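A.B. asks: Please find the sequence and the predicted model below.
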Amino acid sequence: MTPLSHIRNFSIVAHIDHGKSTLADRLIQSTNTVAERDMKEQLLDSMDIERERGITIKANTVRIDYTAKDGQAYVLNLIDTPGHVDFAYEVSRSMRAVEGSLLVVDSTQGVEAQTLANVYQAIDADHEIVPVFNKIDLPASDIDRVAEQVEDVIGIDASGAIAVSAKTGEGIVETLEAIVTELPAPKGDPDAPLKAMLVDSWYDPYLGVVVLVRIMDGVLRKGDQIKMMQTGARYGVDRIGVFRPQMQNIDALGPGEIGFITASIKQVRDTRVGDTITHEKKGTDTPLPGFKPAQPVVFCGLFPVDSAEFEDLRDAIDKLALNDASFSFEMETSAALGFGFRCGFLGLLHLEVIRDRIEREYDIELITTAPSVIYHVYLKDGTQMDLHNPADMPDPSTVDHIEEPRIKATILVPDEYLGDVLKLCQDRRGIQLDLTYAGSRAMVVYDLPLNEVVFDFYDRLKSVTKGYASFDYQLEGYREDNLVKMSVLVNEEPVDALSMMVHRDRAEMRGRAMCEKLKELIPRHMFKIPIQAAIGGKVIARETLSALRKDVTAKCYGGDATRKKKLLEKQKAGKKKMRQFGKVDIPQEAFISALKMDG
């Protein structure tokens, strides 16, 4: 086991695309942790979808051996974290497992919203923070301006910041030296009872559940009997190892070390992230302070396009849930779409990633219903229910009031786009809390309803600011508002996949936009189709899709006009009958594009 003074545990935090994964690649490469022939871009991102989108979704860890300039050998445990707001809980739990952070800031772009959010998490976890300015090889790089921003906005001394180009490898040796000299060594007592923190867990088809642990006190050896303090479950340790990105088996893990164990655990559900692992006999009595579990924020229904694939979808969702404890699901049925699942996600990117993984890894075509959030519905008899799906809304006459979740959003935006951003937030029923300046950029803080944000707020924000704004949010709690359920009727039949909760003042506008959009999207049939938006029994908007006309009078030439009339009357009667019994086919694309509301 390595002595404590020669271990350094650190994570890399940054905004999306500021170069965390590339910097991790260079650190691994320069210490020869991985042979040159095995080196590839984004080495720690193992999922296809991570490599393709160029984002990190799961926090990944690697152990690096480094010999410092003074000849001492050090063990560095690095955790590469995601930068996207949807995966912030991955960042928060990685922070608890390490003592320091490298704060990576793009020297061409400066401090962004997610930089702030991630740094605050590091400061909350009492980290020593070393600023690293990346991308100095680019002509637009401006280190002095970025250093000033870091000091003004975050309040960290940036005089000792390291200038790095993760692409070319410049400044990597200085970064390694700074990790050894500036970050603290972990604390821990090898003779105390075992205390290990469960940082992450995932399912491996050969080994069962693999658990990533950080040892705080004591020593964990192969063959030990352990117990999980939250669940009380007991297991025997089969193997212990570390990641040099590939798994490497070792005999024991001591204080301050990060590694993995397998103990023939069957389900990821049995391993709760943040739990304390101790020995079954002579274990510790006090668990480590846990951190709050991930709360799903956005809900939507997933249905197979071909209803025969329902069982395949169930298997796919079960397997994904094995690896992602933050993703929750339950069965649901819909008149329009058949059997499917109501799933909870941490945000829209999380939803997209899961949907892409199901479609790609399991080859199932999906219909996704409108994303919605949880509302608290208070009934007149004093009971309260959680409303996940607008289709389950109780009768309005029994409802006293409805509360919706609100968030506190922080938006950093260049000065010239500030007006557009304020207008966008006002349109989404936002309440401005704060407006400050950091150099030429404005930092706006808004109180916004979450259901206005989950739809397409992020896309709209990016388009009105030409991609320069950055956005971060946290949940603030629930507040009462004047909300109603708007249902959409096509040919006088309600389409439950399109029903949604809206604010009463904006219902008419939303309804009109929805009807106009559906009119363009639904193909014409042989009979005319009314498309209506309604609140309760009151129709608030209507469009009529005119019928296709077949030329039934083509074979009439000459003769009396009544011949033509007769044929047309006959056609009219047929259409009337068709409209009574005809089924309207709403194509799959229509559902998805109808839900992307503009303006």
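C.D. replies: Good, I have the coordinates. Residues are numbered from 1 along each chain as shown.

A.B. asks: C-alpha only now, for contacts and for neighbours.
C.D. replies: Fine.

A.B. asks: Relative to the whole chain's centre, how far out is the lengthiest helix in the chain?
C.D. replies: Longest helix of the chain, by residue count under DSSP state H: helix 561-581. Taking C-alpha atoms, centre = their mean, to the nearest Å, the mean C-alpha location of helix 561-581 is offset from the chain mean by 54 Å.

A.B. asks: Buried ones in it, by neighbour count?
C.D. replies: Judged by neighbour count using 16 or more other C-alpha atoms under 10 Å, the buried positions of helix 561-581 are 564, 571, 575, 579.

A.B. asks: do the same with stretch 500-509
C.D. replies: Applying 16+ other C-alpha under 10 Å to stretch 500-509 flags 500-504, 507-508 as buried.

A.B. asks: Ok, stretch 428-444 next?
C.D. replies: Buried, per 16+ other C-alpha under 10 Å, within stretch 428-444: 428-430, 432, 438, 441-444.

A.B. asks: ok, now stretch 289-307?
C.D. replies: Buried residues in stretch 289-307, counted by 16+ other C-alpha under 10 Å: 290, 294, 296-305.

A.B. asks: For that stretch, what is the distance to the chain centroid?
C.D. replies: With C-alpha atoms, centre = their mean, you get 10 Å for stretch 289-307.

A.B. asks: check contacts around residue 78.
C.D. replies: 9-12, 24, 61-64 (C-alpha atoms under 8 Å, 6 or more residues apart in numbering).

A.B. asks: also this one, for the comparison:
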Amino acid sequence: MQREFIRNFAIIAHIDHGKSTLADRLLELTGALSEREMQAQVLDAMDLERERGITIKAHAVRMLYTAHDGLEYQLNLLDTPGHVDFSYEVSRSLASCEGALLLVDATQGVEAQTLANAYLAINHGLEIIPVINKIDLPSADIVRTKEMIEQTVGLDARDALPVSAKTGEGVPEVLERIVHRIPAPKGSPDTPLQALIFDSWFDPYRGVGVFVRVFQGRLRRGQKIRLWSNGKVFEVETLGVNTPKPVEIELLEAGEAGFLFANLKNVADTKIGDTITDDDRPAIEPLPGFEELKPMVFAGLYTVDAHEHTLLREALEKLRLNDSSFFFEPESSAALGFGFRCGFLGLLHMEIIQERLEREYQLDLITTAPSVRYKITRTDGEVTEVDNPSKWPAQSEIAKVEEPVILATILSNEEYVGGILKLVEEKRGRQKGFEYVSASRVMLSYELPLNEIVLDFYDRLKSVSRGYASLDYHLAGYWESPMVKLDI
């Protein structure tokens, strides 16, 4: 399809603000799915995603829409995870779009996660369309929600679209706004290939599948492609798009998004944010923004029954196939026997892995208290990273210890601020910002050691705020800390 008729967009929303329901309505209205085929939350394929109401993996779905101007448009919805642990995946999905729907619950207003992802989208230069959802509920307050969008995100919300994703009211106007407000993708099919990997998954029959957005050039079946980060070369065996059912195609051109299989056997080869180029006619430079993902939270996983140790290893290896950010290595404990030291992006990532092991592999697990990775500078100048007290050097060899720090954004009702301030100070927080975003909502910015967040911070924040506070955070470097190892 000609590029001027293509629109690539994402939906930015907090957990439970109705993102998957809105995606379902868009699929229904564009005829991608009949009513009979509709299964609530089509894009959330994992049981856990449906149950927790969160999107864990990114998906790309193509819809064809005939607008009121009589022209047919190709709409590519690049569905993004909403949770803080997956913010790098979100940033790569947003980098693949030209626009985004900012979906806000009319009964809740703007939450911290929405804010973080909206800023990400603004930084990527996306055209943002505010959409106010759940207007069918009696407690919906559209005027207050518009004010919050303007004050917190800084967007003009006068023409924000009021919708009910549940009933379908107002959703046709969303499609028209996508067509007329989101710009067509740039790029040329005749230049050397540059395609961005924004997700990957493992298929037991075909190996690793990769979701890509083509920025320059063409991708076709049989083409030899090169991965920029490791220089490995593969041949494209299958190209396809989700409609949302997978459909095989011959060609993806600049501006389009889809998936490919290329006899890849290892998810670790296909790093999110990496650039794919043509082996015979490579691009001069990769697409910007690639980062190597590093685990930030560590915990030991052990089976209650020692005989299940081999089953746990096999299960971890299978999960690793689908999740390149997950890391594990064998470890042993005098009390718990043989187990594995595992690294995760964050606490939710850890919970999801643990729940999948218990649910999909019927394993009974013991998880040790989570810890973080410290940076230790030795007296001889060597810098090492330690995530387990058993690897801690002797005190006489340590010149300084640094611990990872996050910048947290907390949004809360004014009456709970006192309790929140007490909590963050107890957790060694340093205040960076304090502002009113509406008459009764306050936004706090704090630097906090990651170590203080990983245990019970989120639960205690919800407790002191009666569930009204929301939290978002990102890594902000390291602090020097007077840490010592305590032997008991």
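C.D. replies: Looks like it arrived, so ask away. A quick note: this is a predicted structure, and the numbers were derived from the prediction, not measured.

A.B. asks: TM-score of the superposed pair?
C.D. replies: Here the TM-score for the pair of chains, by TM-score structural alignment, normalised by the length of the second structure, is 0.97; 487 aligned residues with a C-alpha RMSD of 1.3 Å.

A.B. asks: Report the aligned residue range of the second structure for the very next helix or strand once past the longest helix of the first structure.
C.D. replies: Counting by DSSP states H and E, the next helix or strand C-terminal to helix 561-581 of the first structure is helix 588-595. Using TM-score structural alignment, none of the residues of the second structure align to helix 588-595 of the first structure.

A.B. asks: Give the other helices and strands that helix 588-595 of the first structure contacts.
C.D. replies: strand 366-368, helix 504-521 (3 or more C-alpha pairs under 8 Å, 6 or more residues apart in numbering; DSSP states H and E).

A.B. asks: any idea which of these is most buried?
C.D. replies: Ranked by mean neighbour count, those are led by strand 366-368 with a mean of 21 (mean count of other C-alpha atoms under 10 Å).

A.B. asks: And the next helix or strand along the chain from it, what does it pack against?
C.D. replies: Toward the C-terminus, strand 366-368 of the first structure is succeeded by strand 375-379 as the next helix or strand (DSSP H and E). Packed against strand 375-379 of the first structure by the contact rule (3+ C-alpha pairs under 8 Å, 6+ apart) you find strand 384-387, strand 399-414.

A.B. asks: Outside of the longest one itself, list whatever touches it.
C.D. replies: Around strand 399-414 of the first structure, the neighbours that count as contacts under C-alpha under 8 Å, 6+ apart are 112-113, 373-380, 440-451, 465, 468-483.

A.B. asks: Please repeat the previous calculation with a cut-off of 7 Å.
C.D. replies: 112-113, 375-380, 440-450, 468-481, 483 (C-alpha atoms under 7 Å, 6 or more residues apart in numbering).

A.B. asks: List buried residues within those.
C.D. replies: 112-113, 375-379, 441-450, 469-473, 475, 478, 483.

A.B. asks: Show me those that map onto helices.
C.D. replies: Those of those lying in helices (DSSP H): 113, 450.

A.B. asks: how many neighbours does residue 197 of the second structure have?
C.D. replies: By other C-alpha atoms under 10 Å, 25 other residues sit near residue 197 of the second structure.

A.B. asks: what does it align to in the first structure?
C.D. replies: Checking TM-score structural alignment: residue 197 of the second structure goes with residue 198.

A.B. asks: Find the nearest non-adjacent residue to that match, please.
C.D. replies: Of all residues not flanking residue 198 of the first structure in the chain, residue 213 sits nearest, at 4.8 Å (C-alpha to C-alpha, 6 or more residues apart in numbering).

A.B. asks: give the contact list for residue 69 of the second structure.
C.D. replies: So residue 69 of the second structure contacts nothing (C-alpha under 7 Å, 6+ apart).

A.B. asks: Setting the sequence-adjacent residues aside, check what's closest to residue 159 of the second structure.
C.D. replies: Closest residue to residue 159 of the second structure apart from its sequence neighbours, by C-alpha to C-alpha, 6+ apart: residue 130 at 8.0 Å.

A.B. asks: Sorry, slip of the keys, the one I care about is residue 358 of the second structure.
C.D. replies: residue 364 (6.2 Å).

A.B. asks: Same check on residue 174 of the first structure?
C.D. replies: residue 162 (7.1 Å).

A.B. asks: Measure how buried the one you found is and give me the count.
C.D. replies: Counted with other C-alpha under 10 Å, residue 162 of the first structure comes out at 20.
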